[in-house]
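Undergrad: just coords:
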């Protein structure tokens, strides 16, 4: 199906009625058309999913961001035949997305109420919940995802509370140095607020060790995995993050650290403020929009400009890929869906992937799109993803 045809579909009133099931006659028309044109079913289903995605409010921000980047490059024509919707903002966004990704791909996700998009693959694997373990200073372990809202524990003069939306907040000012550790499982994500007001978001398979109350001249925490920080400003007490031999020093800022053990480099990305990254005696000062890359055992810190929104897409419930290789894509999928990836002895794939999808999608729908756009195919066997060359 050509790009012009795709554009017309997304602005065709009959097709939109079919996707959203708002007109019985249009539904019947398109179902009959698919029976007569079975070779176009995959294209139609893909565009149908996109229409529903755009109709779902959780996808609005994603589409708007992509539209703003593309609207200066893409001229939307209002001259279309057949029954058409006016080219209102949302359908304009859809059209620009399709044209933009004509050389790549666009992932899609279904909302729960749109069961008609369901894949023919049974036993769909969906991501986990906010599974997190809190380990107190005395060694007591608390499963926070099953704990009731309200006071979870007390340590010295500090109260640990769980909010109605599942976040953890520390209240009080302990005079004793007590350390807690929060650990997210594979497939989990969690938010907590430290005693100084610093907000922390942990991605899957990540951890943070921190004091119940910050005593002394500095605020120091240790992390593994991927963690996003919004550090409370306090010039008199610098905030330091330690991970894999690297130290990040800040006063008050927003930044992201990706330090998974299975990633080849540690990535520190600055969104607001400034941070100083130290590794093996080398130091760099980052500005907003910059990323520091550190390779284990090499005392060279490389700095590059990046799109911060791409880096923190995980925090906002998205997978976003920008010329990302297959191995990197699969590491993210494996952590989020708590799966093992098995590769062939000789992996021939050299594709770089681009696109976006909600992290609430089932894994089969994502793998199907990767198959369409790359030179690999996938088989899901229990909690294993088997990669094969096409």
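TA: Perfect, I can see it now. All values derive from a computational prediction rather than experimental measurement. Residues are numbered from 1 along each chain as shown.
Undergrad: hey, let's count contacts and neighbours off CA atoms from now on
TA: Noted.
Undergrad: Can you give me every residue that contacts the residue nearest to residue 202 when sequence neighbours are not counted?
TA: Counting by CA to CA, 6 or more residues apart in numbering, residue 227 is the residue found nearest to residue 202 once chain neighbours are left out, at 4.7 Å. By CA atoms under 8 Å, 6 or more residues apart in numbering, residue 227 lies in contact with 200, 201, 202, 203, 206, 256, 257, 258.
Undergrad: Recalculate using a threshold of 7 Å.
TA: Contact analysis of residue 227 by CA atoms under 7 Å, 6 or more residues apart in numbering lists 200, 201, 202, 203, 256, 257, 258.
Undergrad: again, but for residue 126
TA: So residue 126 contacts 337, 360, 361, 362, 363 (CA under 7 Å, 6+ apart).
Undergrad: Below is an additional structure, to be compared with the one above:
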């Protein structure tokens, strides 16, 4: 494809005038260029483009060998906010065919920034409404919208006692603790923490999933407690996934150094490593991973690396506040990226693009359509 044609397609994608066929043609060319080793393709830098691009989800079943999405496309998605993925298609599927919308009796919007804050005196404040945020400010707290559009709760006073912030299914929230540490809470999660850190440690309790950027303080280590383990840090960036319905608790380190304790087991993580604690056996193991995958949710994406469909739908169910009929889920795996700001029907439509699995959504439940 001539460079002028490629640039024209990119410009149409950027301004939202490209057809599905033109978008698919552009991505197919990107796939060929990636396989040829080229790294000079135009990549997106326009806000909202991700809503107009096609995310390709490649399904893997049984022992069938497939190609993984090249890391170049992951970098593009993370650095520019665009789902710029090469389309990996099953034999005989046309690259010009756009992903269909899932057949559903109802649709669900993507989650939003919302949470409930419980103060030390038991008062509950719904964060995300102007009236309740005004109440929070009166209580020595600050609620504001950051330059990046995130709603942030910050403890500004020197209060006492413990606060707890809880996100519902279909919600997420970012907060700044009294020491300056930043926490992003995923859907269906909660964090309990002191209004002011005193004593020899900074200790918080987590249920669900959160990403932490801890303010350095060598004299006061930061400790994250979950139901089955604790993570101790001085100043670092890491993610803890501790949902009760997951098979494992996963702690992923992006920057710095952390110590993970579980029973009599203890291990030190370096950047790019992930500790996994089995709920069933209590075994603690460590592996090198792509840390960006663990924090994709914070950056506005779902990323799947040979992820079983059951785990894929678990993530979708928390974000879209739906349930999943697990009895009907086949053992298939997916690779790919889906933006978290699309409605449920669009997300399921991207999964359906592989052709083998179809979905219904009825009475707030996802099931397989036979």
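TA: All right, it came through fine. All figures in this text were calculated on a predicted structure; none of them were measured in a lab.
Undergrad: returning to that earlier point: please list the members of the contacts of residue 126 of structure 1 that lie in helices.
TA: 337, 363 (DSSP state H).
Undergrad: now the top helix by length along structure 2: how far from the chain's centre is it?
TA: Ranked by number of residues, the top helix in structure 2 under DSSP H is helix 20-35. Centre-to-centre, helix 20-35 of structure 2 and its host chain are 26 Å apart (CA atoms, centre = their mean, to the nearest Å).
Undergrad: what's the next secondary structure element after that helix?
TA: strand 57-61 (DSSP states H and E).
Undergrad: matching residues in structure 1 for that following strand?
TA: Under TM-score structural alignment, strand 57-61 of structure 2 corresponds to no residues of structure 1.
Undergrad: Could you list every helix and strand in contact with that strand?
TA: For strand 57-61 of structure 2, the elements it packs on are strand 332-339, judged by 3 or more CA pairs under 7 Å, 6 or more residues apart in numbering; DSSP states H and E.
Undergrad: any idea what the residue nearest to residue 202 of structure 1 aligns with in structure 2?
TA: Aligned partner of residue 227 of structure 1 by TM-score structural alignment: residue 210.
Undergrad: Now do the SS call for its match.
TA: strand (DSSP: H, G, I helix; E, B strand; the rest coil).
Undergrad: And it, how close does it get to residue 345 of structure 2?
TA: 26 Å (CA to CA, to the nearest Å).
Undergrad: ok, now residue 280 of structure 2?
TA: Distance from residue 280 of structure 2 to residue 345 of structure 2, by CA to CA: 34 Å.
Undergrad: Which of these two has more residues huddled nearby?
TA: residue 345 (21 against 8; other CA atoms under 10 Å).
Undergrad: And the more buried one, how far from residue 128 of structure 2?
TA: 25 Å.
Undergrad: now do residue 249 of structure 2
TA: 29 Å.
Undergrad: Who has more neighbours out of the two?
TA: residue 249 (23 against 18).
Undergrad: can you map out the helices along the stretch 1-150 of structure 1?
TA: In the stretch 1-150 of structure 1, the helices defined using DSSP state H, counting those that start in this stretch lie at 3-10, 13-20, 24-36, 41-55, 60-70, 89-100.
Undergrad: if we can go back for a sec, possible to save the contacts of residue 227 of structure 1 as CSV with secondary structure?
TA: CSV is the format used below for the contacts of residue 227 of structure 1 (three-state DSSP):
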residue, secondary structure
200, strand
201, strand
202, strand
203, coil
256, strand
257, strand
258, strand
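Undergrad: At which residues are the strands of the stretch 101-250 of structure 1 located?
TA: 132-135, 141-143, 150-155, 158-162, 168-172, 179-184, 190-193, 199-202, 207-211, 219-230, 239-243, 246-250 (DSSP state E, counting those that start in this stretch).
Undergrad: Which residue of structure 1 sits opposite residue 145 of structure 2 in the alignment?
TA: Per TM-score structural alignment, residue 145 of structure 2 is aligned with residue 164.
Undergrad: Who are the contact partners of its match?
TA: residue 149.
Undergrad: Relative to residue 43 of structure 2, how far out is residue 273 of structure 2?
TA: 29 Å.
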